[in-house]
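**Q** When you get a sec, could you give me coordinates for this:
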Amino acid sequence: MQSDYAGVIVAGGYGTRLAPITHVLPKVLVPVGRRAMLDILVDQMTHLGIRDIHLLLGHQAGLVRAYVDSSPHLGELASLTLHTDTGDLGTAGPLRRVHARARHLLVMNGDVFTTADLGALTNRHASDGSALTVATTEFTTTIPYGVLHSDDRSRLMTVDEKPSLEWAVSAGIYAVGPEALALVEAGGPDEMPGLIQRCLKHGLQVSTHRLTGGAWFDLGTEDGYRSSLRHSESRDATDPVPAP
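**A** This is a model prediction of the structure:
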């Protein structure tokens, strides 16, 4: 149980990378399998024992409110607070609108679909005593050319044909403590990369946590969204959220 956490779903952007789908639906209502992303995210948080959940909205906020109002099961799972004017505040700026009793926030981007073990992230954040913990996933880039390695006299030594490079990248999921929240800029937009840099500048501990135990997809792109649909179909399940 994560009673010391409040949940935050960041879903105020325009979703331009997923157009034209997001011309009709806000990205947090885009379906994955038979369910809207909002249902999946709320389920994931409540499975962790989080009952206070804040939706940071902007673009098409009215559609999200209408969906919540017509979905009584969401209210049975958690107390949902909708902040409808945060779309221009970036990925970190809206956090200053969240007034929760819990000391820590589990922040999830509304266009991230994962079946990984999020409890491991919140537990790691607590055990490390970090001000902010960034969930990571692996991203692989393949260079479509032969890469040449020469010595200092320009003599060719080796050739790597179309090598692949693997990077640890932010998964769009964060555990944020009170020390980090205090560094969110007071006015105007603020972004998570900037907040992370300020935490480091102030000497606060920032940790990373590699997501394990499931898949991760960026629904902000057409390729990522299609991959999430294929993954959901391959599981042949009506509920893509793992059991707690």
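**Q** contacts, neighbours, all on C-alpha from now
**A** Noted.
**Q** quick one: Val159 and Gly146, what's the gap?
**A** Val159 sits 6 Å away from Gly146, taking C-alpha to C-alpha, to the nearest Å as the criterion.
**Q** how about the strands in this structure?
**A** In the chain, the strands defined using DSSP state E lie at 5-11, 31-32, 35-36, 52-57, 79-83, 104-109, 112-114, 132-142, 146-150, 156-161, 164-176, 206-210, 216-218.
**Q** and this one, so I can compare the two:
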Amino acid sequence: MKVLILAGGFGTRLSEETHLIPKPMVEIGGRPMLWHIMKIYSTYGFNDFIILLGYKGYVIKEYFANYFLHENDVTIDIANNKIETHSQNNVEPWKVTLVNTGINTMTGGRLKRALPYLNDGQPFMFTYGDGVCNVDIQALVSFHKQHDKLITMTAVQPEGRFGAMKIGDDMAVNSFEEKPEGEGGWINGGFFVCQPKVLDYIKGDETMFEREPLNMLVRDRQLVAYKHKDFWQCMDTLRDKRMLESMWEEENPRWKIW
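**A** This is a model prediction of the structure:
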């Protein structure tokens, strides 16, 4: 199953870090956030990635183009224009497709532009390039298959500073509401599993997936939530980045399941 990662936004709320690099390339523990996300999926055997690029996408292209070189010992024979690799122990089992989806394209438009690279009729996963958690990806996929709906969203419970959703006893999402008071509301944590027909709900580049498409899927009773009650954290601000960095330095990165 292919894994799509949205990596094209401007990251304006983290401008201290993103004025030179795209948000998913901001480092935690010396590795880009994007790398951490891919390691989570890879731990469960999902290694075929489609990275949806936009703002400063060339930085991500260059990172993966040079990944093998940076991870191994090499001898560079400048006179003869040859590179000899001495070790291949640190190479990830990843296949990475990098897709330019436009600078100003919205999240839905970016997803739709991945259509030519998906397997016909096969489900796919997608997430955002700025959040980590310790969700069991295999259990998430199994849950999606059991409920036979077009899309499964991982629901998480952070502090009440995000818009929340109401979930029925049958796990169907009934509605969304803006930033409820207090804490404990279930919110969109990313880490989706989708059937290809989900892309039919997206009109074009101007479509933000989290608005009309998700609400239409709710209307059609095609969106179910997988409740993840353990660790989840997005990297929206410099404060978030510093918190994640601190967890890594203290050797307590709860998303590190590999």
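**Q** In TSV: the strands of the first structure, plus mean neighbour count and distance to Glu185 of the first structure.
**A** TSV is the format used below for those (neighbours: other C-alpha atoms under 10 Å; distance: least, C-alpha to C-alpha, whole Å):
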stretch	mean neighbour count	distance to Glu185 of the first structure
strand 5-11	26	17
strand 31-32	20	33
strand 35-36	14	32
strand 52-57	25	16
strand 79-83	16	18
strand 104-109	24	17
strand 112-114	23	24
strand 132-142	18	16
strand 146-150	12	43
strand 156-161	12	45
strand 164-176	18	15
strand 206-210	18	18
strand 216-218	21	27
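**Q** list the contacts for Leu150 of the second structure?
**A** 194-198, 222-223 (C-alpha atoms under 8 Å, 6 or more residues apart in numbering).
**Q** What separation do you get for it and Gly45 of the second structure?
**A** 22 Å.
**Q** again, but for Gly184 of the second structure
**A** For Gly184 of the second structure, the distance to Gly45 of the second structure - C-alpha to C-alpha - is 32 Å.
**Q** so where do the helices sit in the second structure?
**A** Secondary structure of the second structure (DSSP state H): helices at 15-18, 33-43, 57-65, 67-71, 107-112, 137-147, 212-219, 238-249.
**Q** whereabouts in the first structure does the last one align?
**A** Read it as helix 238-249 of the second structure. Counting by TM-score structural alignment, helix 238-249 of the second structure pairs with residues 222-233 of the first structure.
**Q** Next, the mean deviation of that stretch compared to the second structure.
**A** The superposed stretch 222-233 of the first structure is, by mean C-alpha distance after the TM-score superposition for the first structure, a mean 1.8 Å from where its aligned residues fall in the second structure.
**Q** In that stretch, which residues are buried?
**A** 224-225, 227-229, 231-232 (16 or more other C-alpha atoms under 10 Å).
**Q** which of the residues you listed sit farthest apart?
**A** By the measure C-alpha to C-alpha, these have their two most distant members at Gly224 and Ser232, which lie 12.3 Å apart.
**Q** what's near enough to touch Asn104 of the second structure?
**A** Applying C-alpha under 8 Å, 6+ apart, the residues contacting Asn104 of the second structure are Gly54.
**Q** ok, back up a step: dump the helices of the second structure into TSV; add distance to Arg161 of the second structure as well.
**A** Below are these laid out as TSV (distance: least, C-alpha to C-alpha, whole Å):
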stretch	distance to Arg161 of the second structure
helix 15-18	20
helix 33-43	22
helix 57-65	29
helix 67-71	37
helix 107-112	21
helix 137-147	25
helix 212-219	20
helix 238-249	13
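**Q** Indicate which one of these is closest to Gly9 of the second structure.
**A** The nearest among those, by C-alpha to C-alpha, is helix 107-112 at 8.4 Å.
**Q** tell me which strands and helices that closest one is in contact with?
**A** Where contact means 3 or more C-alpha pairs under 8 Å, 6 or more residues apart in numbering; DSSP states H and E, helix 107-112 of the second structure is packed against strand 3-7.
**Q** Next, the distance between the ends of stretch 160-173 of the second structure.
**A** End-to-end distance (C-alpha to C-alpha), stretch 160-173 of the second structure: 18 Å.
**Q** And stretch 125-138 of the second structure, by the same measure?
**A** 11 Å.
**Q** quick one, what contacts the equivalent of Leu4 of the second structure over in the first structure?
**A** Aligning on TM-score structural alignment places Leu4 of the second structure opposite Val8 in the first structure. With contact set as C-alpha under 8 Å, 6+ apart, Val8 of the first structure has these partners: 53-56, 105-108.
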